[in-house]
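In: Output the structure for:
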Amino acid sequence: MSENNPVLNIAIFVLFVGVTLVVVLRASRNNKTAADYYAGGRSFTGGQNGSAIAGDYLSAASFLGITGAIAVNGYDGFLYSIGFLVAWIVALLLVAELMRNTGKFTMADVLSFRLRQRPVRMAAAISTLAVSFFYLLAQMAGAGALVSLLLGVSGRVGQSIVIVVVGALMILYVLVGGMKGTTWVQIIKAVLLITGAGVMTFWVLALNGFSLNQLLDQAVQVAGADVLKPGKQYGANPLDFISLGLALVLGTAGLPHVLMRFYTVPTAKEARKSVVWAIWLIGLFYLFTLVLGYGAISLVGSDTILAAPGGVNSAAPLLALRLGGPILLGIISAVAFATILAVVAGLTITAAASFAHDIYGSVIKKGKADPAMEVKVGRITVVAIGAGAILGGVGVQGQNVAFLVALAFAVAASANLPTILYSLYWKRFTTRGAVASMYGGLISAVLLIVFSPVFSGKKTSVFGPDVDFAIFPLNNPGIVSIPLAFFLGWLFSIIPSKTPESAELAAEMEVRSMTGFGAEKAVSH
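Out: Just a heads-up that it's a prediction; the model follows:
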């Protein structure tokens, strides 16, 4: 990294921020109603929304983490790409269209449609805030380490300043632009990320005569045949990968910031179209990561990557430096910076909408909140969440917080997806079943991760090897918490209740979810 040019990197960062701020300010002119602020006025086409979904979904963990995982662990690293991509098939076939038909702004609109509003909305809001916080904390901590490395900023104070700047920009984007501004930032970021990764992929393949076989042969010559064999990372405990795979594949369809994107399009047809667009864009990107990962092995070397500041996350920047020198590194650095900004902005507006719309509007005000006041509460929540994310990011510096992304997926798959599927497809589902499923999935996922080797007992644990209270042997709780949440939803629904659910609302939800009839009506019962 001695060739790194922080001044060039800062110049490209400032250019990106300037362009996106202009876009956000232009988008903010039309933020007059709650639908404008939370759902971008439902004015985006399927192609635009699909690009924004790709921008929201392809985080720094996707670009830097997966490229690094392939560069260090070969075949096992690419399993992440497969898991993340397959997850979109679940979202397309089971969730996207029905969610758009049934809801209004948030996941809780769907979950509480035919059930009792207050307990279900409260549980859904808590789950949404938990997933958003875990994901946000990981992104903010990663932003501090990554951007400090690329800008040549060293020390805890320097990283803290970087985290404050990222947090302040995030607050500004969401406060001013709402969902419309955030969406355009995500579209710009998706174009930059896929284009940048595509250029590097083309370059790596060109150096190998556009032959994937030759690239893989080069990687084998540098790192040995193990990089093409399964088991390098998960060979010791295959259950760990099964648990992680379940969380990745099922969690995507329950991620609140992804689900909220389905409400920014005018019709269910456009929602379905946006997911198809997202699958193509995300699939193309993950094919790029295969080439970039093995390209990093052959051109940089796994040992060099692990020895660099940032460890596995430095694989893509080092490959860019090796291919195009400081200029390409600066561009890829700006792309990584854009990636973090777009994802944290999407998470923040989702968490703010959940608090303002579900807790304030539906629980505190019992569905009678003034829409303008609800948006005002949402804006205040943005500032509070942004401040919390900044403080959290500064506080966890130096900690191994990579597990938080996997935990966010595990909570989404455990607390959210079972309730979503039961609400959409099972007529006998009840309020008690929904509450038990959401709280049970959330609490079990968090407790199992706390009592796993992620927190204690190993060199890579949060508390290190000297403290050991790990009683759960796996690094991801999905294999236990997901079936448990499905079971609790079923069990508490079949237990007879003195207050049966409304058969009329169940019938209305079935008609609306399947046909879209009445989808524009406010959910106010």
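In: Please count neighbours and contacts with C-alpha atoms only from this point.
Out: Fine.
In: Give me the neighbour count for His525.
Out: His525 has 11 neighbouring residues, counting by other CA atoms under 10 Å.
In: One more: Leu64?
Out: 20.
In: That one - nearest residue in space that isn't next to it in sequence?
Out: Once flanking residues are discounted, Leu64 sits nearest to Asn313: 5.0 Å by CA to CA, 6 or more residues apart in numbering.
In: which SS state does the one you found fall under?
Out: Three-state secondary structure (criterion: DSSP: H, G, I helix; E, B strand; the rest coil) places Asn313 in helix.
In: which ones are touching it?
Out: If you count contacts by CA atoms under 8 Å, 6 or more residues apart in numbering, Asn313 has them with 64-65, 67-68.
In: mind running it again at 7 Å?
Out: The contact partners of Asn313, taken as CA atoms under 7 Å, 6 or more residues apart in numbering, are 64-65, 68.
In: Same check on Ser513?
Out: For Ser513, counting by CA under 7 Å, 6+ apart, the contacting residues are 98, 101-102.
In: 8 Å - rerun?
Out: Ser513 makes contact with 97-102, 424 under the criterion CA under 8 Å, 6+ apart.
In: Which helix or strand contains Ala316?
Out: Secondary structure assignment for Ala316, by DSSP states H and E: helix 315-353.
In: what angle do the helix or strand following that helix and helix 315-353 make?
Out: Along the chain past helix 315-353, the next helix or strand (assigned with DSSP H and E) turns out to be helix 371-395. Interaxial angle of helix 371-395 relative to helix 315-353 (axes from the mean of the first three to the mean of the last three CA atoms, to 10 degrees): 140 degrees.
In: Run through who's touching helix 371-395.
Out: Under the criterion CA under 8 Å, 6+ apart, residues 33-34, 37, 133, 136-138, 140-141, 144, 159-160, 163-164, 167-168, 170-171, 174-175, 348-349, 351-353, 355-357, 360-361 lie in contact with helix 371-395.
In: Next: stretch 31-50.
Out: Residues outside stretch 31-50 that contact it (CA under 8 Å, 6+ apart): 30, 105, 177-181, 183, 187, 260-261, 263-266, 270-278, 349, 353, 371-372, 374-375.
In: Here is the second sequence; please produce its structure so I can put it next to the first one:
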Amino acid sequence: MTTAFFAQEAAEISAGNPILNIAVFGAFLVVTMYLVLRAGKSTKEASDFYTGGGTFSGRQNGLAISGDYLSAASFLGIVGAVALTGYDGFLYSVGFFVAWLVALMLVAEPLRNVGRFTMADVLSFRLKQRPVRVAAAIATMFVSLFYLIAQMAGAGSLVAVLLNIHDLFWQAVVVGVVGILMIVYVLIGGMKGTTYVQMIKAVLLVAGVLAMSIMVFVSIKGGFSTLFQEAINSHAASQNIVKQGYEASQIMEPGMKYGASVTSKIDFISLGMALVLGTGGLPHVLMRFYTVPTATEARRSVTWAIVIIGAFYLMTLILGYGAAALVGPDRILAAPGGANSAAPLLALELGGSVFMAVISAVAFATVLAVVAGLAITASASIAHDVYHSVIRKGQSTEAEQVRVSQITVVVLGIIAIVLGVLAMTQNVAFLVSLAFAIAASANLPTILYSLYWRRFNTAGAVASMYTGLISCLLLIFFSPAVSGSPSSMFPNADWALFPLSSPGIISIPLAFFMGWFASIITKPDNLEALSAEMEVRSLTGVGVEAPVDH
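Out: Purely as a prediction, here's the structure:
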């Protein structure tokens, strides 16, 4: 049994029925576009465009948060990572889920009480507006961009499997189409349209994953022990796994990916730090707390999100091992999209072409919902934080802000398309981990200091954000993720000076340190009244409806 044989077999069956796949895709796009058009009719003010007018309940927002958070990385990337590296791949699920405890306990309610539209509203509440808002907007753009790149890459991999496209040019065309659809969704529907798409997508995704999990156990005619044994047997027969020097039994224990050396173990710790701390600094997740009317509903929405997201991530373990057992590592790696093709191929194995088309349409919906939410967040940050608060000094009209937001969406979409094409060979779960690393480095230290440390000042905020952002970007650029390995963005070049793929273990502590150090060596901002007001607001919610401009 050779790799060439598996490549041929994957090429023959991986696409299912392309016409059926396109038909299901088309039906979903028609339904969601109808919802977006309806929502667009009621999007008249800046608050409607940014936060949907703050009219969603905790349950609705919890569904939307789940739809926003359960990205292509969660479905395509993690299932592929578990299928190929077993326990080590499941660590992504653990990190993504545990991160919500940080968001629930430290961030959700205080953020909703203090802010209005964006993360920078919180950071600049008791600090000097202009430098803090500019730094926050830059950090938001980079986090959103890295997250967008992952979703674009996931879309390219998904449609490549569906239509059996091995040619990188046509995969790049698919990435371009996803970017255009994202731009259209956001320009027409704003946050209201995006939220409805995210709610529908969350229900469909969890239902689809639940159905696949049940079908895995039916297919193997056994429980977890049978599933794990079948996965081990499949790995033992894999030519690719053998070539990489892995023992088949390692799929059930740590060390298949993060255990071969001391460097890889440190890389795992770095990845874990980024995943656990990153959610509390993700601008597109934080912005969802403003789409509910009260802080109580914000807390309730996080509780709903934790239940839905937790159930989903537990099922990714079943799907990952199911893909290893029923599809096999060689077929996954030989198919268009590589590791990201594990979930669609498993759906094809379990339920045939129709089921694969439905599951893939849900995955495509996942991509569209997440990229639309990211685009809204980035555009709001530029329009509200930079244009309105810094350039126009609070004197712009809401119509102007919305227009600037729409222009930002178009520009961001074009950049994301170009970078998404370059990243198509990367596992999307790993790409998202880089966005988490930037969020945990550039945003979370400043958010926590702003909410809980009264001595924190503008100098500390600016130093923390820029240090976290620049150090993280530099370490990523000089890491094996960008060059120096066959799976890098630039596989034929090598300027990898930093040995770790995930930079969090350096950049996150450095950002916390610089925020503290710059604050203690510089004078306080002397805004004691605002500090006291922020403390009262964040803990009690008193005065939430009175935005502060200074």
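In: Let's have the contacts of Asn313 of structure 1 in CSV, adding secondary structure.
Out: Shown next, in CSV, are the contacts of Asn313 of structure 1 (three-state DSSP):
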residue, secondary structure
Leu64, helix
Gly65, helix
Gly68, helix
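In: Looking at the residues you listed, which one is closest to Ala503 of structure 1?
Out: Checking the contacts of Asn313 of structure 1 against Ala503 of structure 1 by CA to CA gives Gly65 as the nearest, at 47.4 Å.
In: so what corresponds to the closest one in structure 2?
Out: Residue correspondence to structure 2 (TM-score structural alignment): Gly65 of structure 1 is matched to Gly77.
In: which residues touch its match?
Out: Taking CA under 8 Å, 6+ apart, one finds 154, 339-340, 427-430 in contact with Gly77 of structure 2.
In: again, only this time at 10 Å
Out: Neighbour list for Gly77 of structure 2: 71, 83, 89, 92, 150, 154, 316, 320, 339-343, 426-432 [criterion: CA atoms under 10 Å, 6 or more residues apart in numbering].
In: now swap in Met509 of structure 1 and tell me
Out: 98, 101-103, 110, 113-114, 423-425, 427, 503, 515-519.
In: Take these and, keeping just the buried ones, write it as a PyMOL select command.
Out: A single PyMOL command is used to select the members of these judged buried by 16 or more other CA atoms under 10 Å:
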select buried, resi 98+101+102+103+110+113+114+423+424+516+519
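In: So Phe105 of structure 1: helix, strand or coil?
Out: Under the three-state scheme (three-state DSSP), Phe105 of structure 1 adopts coil.
In: any idea how far the aligned partner of it in structure 2 is from Arg288 of structure 2?
Out: Counting by TM-score structural alignment, Phe105 of structure 1 corresponds to Phe117 in structure 2. Between Phe117 of structure 2 and Arg288 of structure 2 the computed distance is 9 Å (CA to CA, to the nearest Å).
In: Can you pull the residues that touch both of those two?
Out: With contacts defined as CA under 10 Å, 6+ apart, the residues shared by Phe117 of structure 2 and Arg288 are 50-51, 54, 377.
In: In terms of neighbours, single out the busier of Phe117 and Arg288 of structure 2.
Out: Neighbours were tallied for Phe117 of structure 2 and for Arg288 using other CA under 10 Å; the higher tally belongs to Arg288 (30 against 24).
In: Let me know how buried Gln221 of structure 1 is, in neighbour terms.
Out: When neighbours are defined as other CA under 10 Å, Gln221 of structure 1 has 12 of them.
In: okay, now Val30 of structure 2: neighbour count?
Out: If you count neighbours by other CA under 10 Å, Val30 of structure 2 ends up with 12.
In: Please verify my assumption that Gly196 of structure 1 contacts Gly324.
Out: No - counting by CA atoms under 10 Å, Gly196 of structure 1 sits too far from Gly324 to count as a contact (11.8 Å).
In: Quickly list what's touching both of the two.
Out: Any residue near both Gly196 of structure 1 and Gly324 by CA under 10 Å, 6+ apart counts here, and that gives Ile331.
In: So what does Ala334 of structure 2 match up with in structure 1?
Out: By TM-score structural alignment, Ala334 of structure 2 lines up with Ala307 in structure 1.
In: Please apply the same query to Leu210 of structure 2.
Out: Leu210 of structure 2 maps onto Gly198 of structure 1 when the alignment is built from TM-score structural alignment.
In: isn't its match right next to Phe285, touching?
Out: Yes - the pair Gly198 of structure 1 and Phe285 qualifies as a contact (CA under 10 Å) at a distance of 7.8 Å.
In: the more surrounded of those two?
Out: Of the pair Gly198 of structure 1 and Phe285, Phe285 is the one with more neighbours under other CA under 10 Å, namely 24 against 19.
In: Apart from its neighbours in sequence, what residue is nearest the more buried one?
Out: Nearest-residue entry for Phe285 of structure 1: Ile194, 6.1 Å, with adjacent residues in sequence omitted and distances by CA to CA, 6+ apart.
In: The helix or strand encompassing that neighbour packs against which elements?
Out: Here Ile194 of structure 1 is covered by helix 155-207, with elements defined by DSSP H and E. Where contact means 3 or more CA pairs under 10 Å, 6 or more residues apart in numbering; DSSP states H and E, helix 155-207 of structure 1 is packed against helix 6-27, helix 34-39, helix 46-57, helix 117-151, helix 212-223, helix 268-299, helix 315-353, helix 371-395.
In: Those into CSV, with extra columns for distance to Phe409 of structure 1?
Out: Putting those into CSV (distance: least, CA to CA, whole Å) gives the following:
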stretch, distance to Phe409 of structure 1
helix 6-27, 28
helix 34-39, 23
helix 46-57, 12
helix 117-151, 8
helix 212-223, 31
helix 268-299, 17
helix 315-353, 13
helix 371-395, 19
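In: Could you single out the most deeply buried of these?
Out: helix 46-57 (a mean of 27; mean count of other CA atoms under 10 Å).
In: So which of the helices and strands packed on helix 155-207 of structure 1 is nearest Pro473 of structure 1?
Out: Proximity of these to Pro473 of structure 1 was assessed by CA to CA; the nearest stretch is helix 117-151, lying at 21.4 Å.
In: wait, what's in contact with the residue nearest to Lys427 of structure 1 when sequence neighbours are not counted?
Out: Taking CA to CA, 6+ apart as the measure, Lys427 of structure 1 lies nearest to Ala506, with 6.5 Å between them; neighbours along the chain are not counted. Ala506 of structure 1 makes contact with 113-115, 423-424, 426-429, 512, according to CA under 10 Å, 6+ apart.
In: swap in Glu253 of structure 2?
Out: With contacts taken as CA under 10 Å, 6+ apart, Glu253 of structure 2 has the following neighbours: 85-88.
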